[in-house]
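# coords below, sequence missing:
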């Protein structure tokens, strides 16, 4: 397999991220080696699609770029399915419209597919905070709130249950065989629901004995965090929405798989994070930084507890209310273009 077996899909829905989107596109078309193609899918926003076409024409990238309009239901899942359907390569990679791929992103991704059992390769998403500094109250254990990697994720290449949606790739045939991303899940506009990639990854690994999804931290992207996502209000709102999303996924795939990673995270990662901060509070801290450091450690400990409780509340309410996600249709991929990949080499 080579870089010409990779199609990159970027989904976009708003002009509010225009500068980020342009940077994201640029980070893909300047990859060495380059992917076969970049698909930019706009989500029911024709004006945005036209502007992307103009931007691509002005920049004249050496990598082919196609701008598509989401032909499925509005939302990230529908847009991703449109990209998968239009792709013509063995692997489809997904990059968020506010994320930029590091140099060598495609090359690292390709190396991960050497083993034919590997059905997907994902990587690290580091937060790019406003002003270059994380808010003092924001615990790193909850960086998933802003779509970024967090403590507890692998620090070396190893199998995982699912990827962070901002930076992942999957074999196209597997996505199509699984029916695509569930359009009853996933972000629609600014509504902070998610877990559509979790549900799809679980279905893919269930479908084939020995199938592996591999996390490689060297396959990295920078994911911008906007100012509006750095408030405690957004933090708690997103935690609650995550609980609701986890309940939806568990209802579809069962709690054993739907909560497998979350059990370890809750039982190990969060207690370890609190313990380390308490240790800092009672330990020796340089006098010049004592007040600030201790205040931040205490606040972060409280926010870890608050985030865990609010997430659990969202999960419990969704389960107790009997709210369900409609059963997935046999395929969420637009039928007219869900054709086998035209390019394949190696495994």
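In hand now; what should we look at? Treat the numbers as computed from the prediction; the structure is a model and nothing was measured. Residues are numbered from 1 along each chain as shown.
# contacts, neighbours, all on C-alpha from now
Will do.
# mind listing the helices for the stretch 151-300 of the chain?
For the stretch 151-300 of the chain, the helices defined by DSSP state H, counting those that start in this stretch occupy 172-177, 196-206, 232-253, 255-258, 260-264, 270-282, 290-320.
# here comes the other one, which I'd like you to weigh against the first:
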């Protein structure tokens, strides 16, 4: 297997120092050696200096490189900076608070033996800070904490979009579709927005209708979930922010593609989840009522965010910040 993969890890806070070091260590321990690991620091001079010092021994070899985000604050611009600097024909993205299993890159690389494949994502498993999943937290909403959720395709399957924290793209994808739109997704603000990878993948499929986008659930990473994100207020806030983000995606690429996967999720996966929770409650299993209620609350919050975002869009204002054209790498 000869695929060279550059790995990009976008970082922004010293609060995740140990997580970042663990992420880099997991990349360096891969069974398929990464061509390089790029740490892109999002407008944090102190963190930039600290990481540069930590990895100074790799400056000559380029095994680990530390870069400053060359664009506006936010995850999308950080990824675009990494894309522009990467030397590999395939670029993988790993969250800064996640660790990859040893064969993560090998499984991603296998799919690229098919020249039609332009993107491959993997499976993201939650690492709950409390030690186990909260009884009320439904697996159908694991996307709230950046993880693969119940209802997501299993095995190796074609998908509309990959999930951003565990994803890879052939460089040709950025050549034909540009980079990530900097008006979508997290930008360092308080609201936990998302969907930048969804918008990009839809745009990529439009630019290359023959493109194949895959998920391979053997490519596993483990994503840390801090205690604050195990609580219902964050759950509700994140679901609302997802609705805002989806409104912007629908405005950008149209509701047909922008909500294609969400319709199946909302009409089949979530009702089954509510029924499962209620059945568990009848059987006396812990958390059944809570899970059913959380699904309903999550749907309401996301729908509310989508309505607010759509109204703002119709008034000519972006739901949270102006959408900028995605810069080519």
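Perfect, thanks for sending it. These numbers were taken from a predicted model, which means no experiment stands behind them.
# Work out the TM-score between the chains.
Once superposed, chain against chain, the TM-score is 0.94 (TM-score structural alignment, normalised by the length of structure 2); 323 aligned residues with a Cα RMSD of 1.8 Å.
# that older thread, now render the helices of the stretch 151-300 of structure 1 as TSV, adding mean neighbour count and distance to residue 158 of structure 1.
Compiled in TSV, the helices of the stretch 151-300 of structure 1 are given as follows (neighbours: other Cα atoms under 10 Å; distance: least, Cα to Cα, whole Å):
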stretch	mean neighbour count	distance to residue 158 of structure 1
helix 172-177	21	20
helix 196-206	20	15
helix 232-253	21	23
helix 255-258	16	18
helix 260-264	13	14
helix 270-282	16	21
helix 290-320	17	26
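# Now do the aligned residue in structure 2 for residue 64 of structure 1 against residue 18 of structure 2, distance only.
Alignment note: residue 64 of structure 1 maps to residue 63 in structure 2; criterion TM-score structural alignment. Counting by Cα to Cα, to the nearest Å, the gap between residue 63 of structure 2 and residue 18 of structure 2 amounts to 19 Å.
# if we can go back for a sec, closest one to residue 101 of structure 1 among the helices of the stretch 151-300 of structure 1?
Proximity to residue 101 of structure 1 (Cα to Cα) singles out helix 196-206 among these, at 18.9 Å.
# which non-adjacent residue is nearest residue 109 of structure 2?
Leaving aside its sequence neighbours, residue 109 of structure 2 sits nearest to residue 3 (Cα to Cα, 6 or more residues apart in numbering; 6.1 Å).
# three-state assignment of that neighbour?
The three-state label for residue 3 of structure 2, taken from DSSP: H, G, I helix; E, B strand; the rest coil, comes out as coil.
# what's near enough to touch it?
89-90, 109, 112 (Cα atoms under 8 Å, 6 or more residues apart in numbering).
# Of these, which is the nearest to residue 221 of structure 2?
Among those, and counting by Cα to Cα, the member closest to residue 221 of structure 2 is residue 109, at 15.1 Å.
# Can I take it that that closest one is in a strand?
No. Applying three-state DSSP, one finds residue 109 of structure 2 to be helix, outside a strand.
# Count the neighbours of it for me.
Residue 109 of structure 2: 22 surrounding residues under other Cα atoms under 10 Å.
# which ones are touching the counterpart of it in structure 1?
Alignment note: residue 109 of structure 2 maps to residue 110 in structure 1; criterion TM-score structural alignment. By Cα under 8 Å, 6+ apart, residue 110 of structure 1 lies in contact with 1-3, 6.
# could I get those residues as TSV with distance to residue 271 of structure 1?
Shown next, in TSV, are the contacts of residue 110 of structure 1 (distance: Cα to Cα, whole Å):
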residue	distance to residue 271 of structure 1
1	42
2	42
3	41
6	40
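# show me the biggest strand of structure 1 in terms of residues.
Secondary structure assigned by DSSP state E gives strand 212-224 as the longest strand of structure 1.
# Going by contacts, tell me the helices and strands next to it.
strand 99-101, helix 105-111, strand 118-128, strand 158-159, helix 196-206 (3 or more Cα pairs under 8 Å, 6 or more residues apart in numbering; DSSP states H and E).
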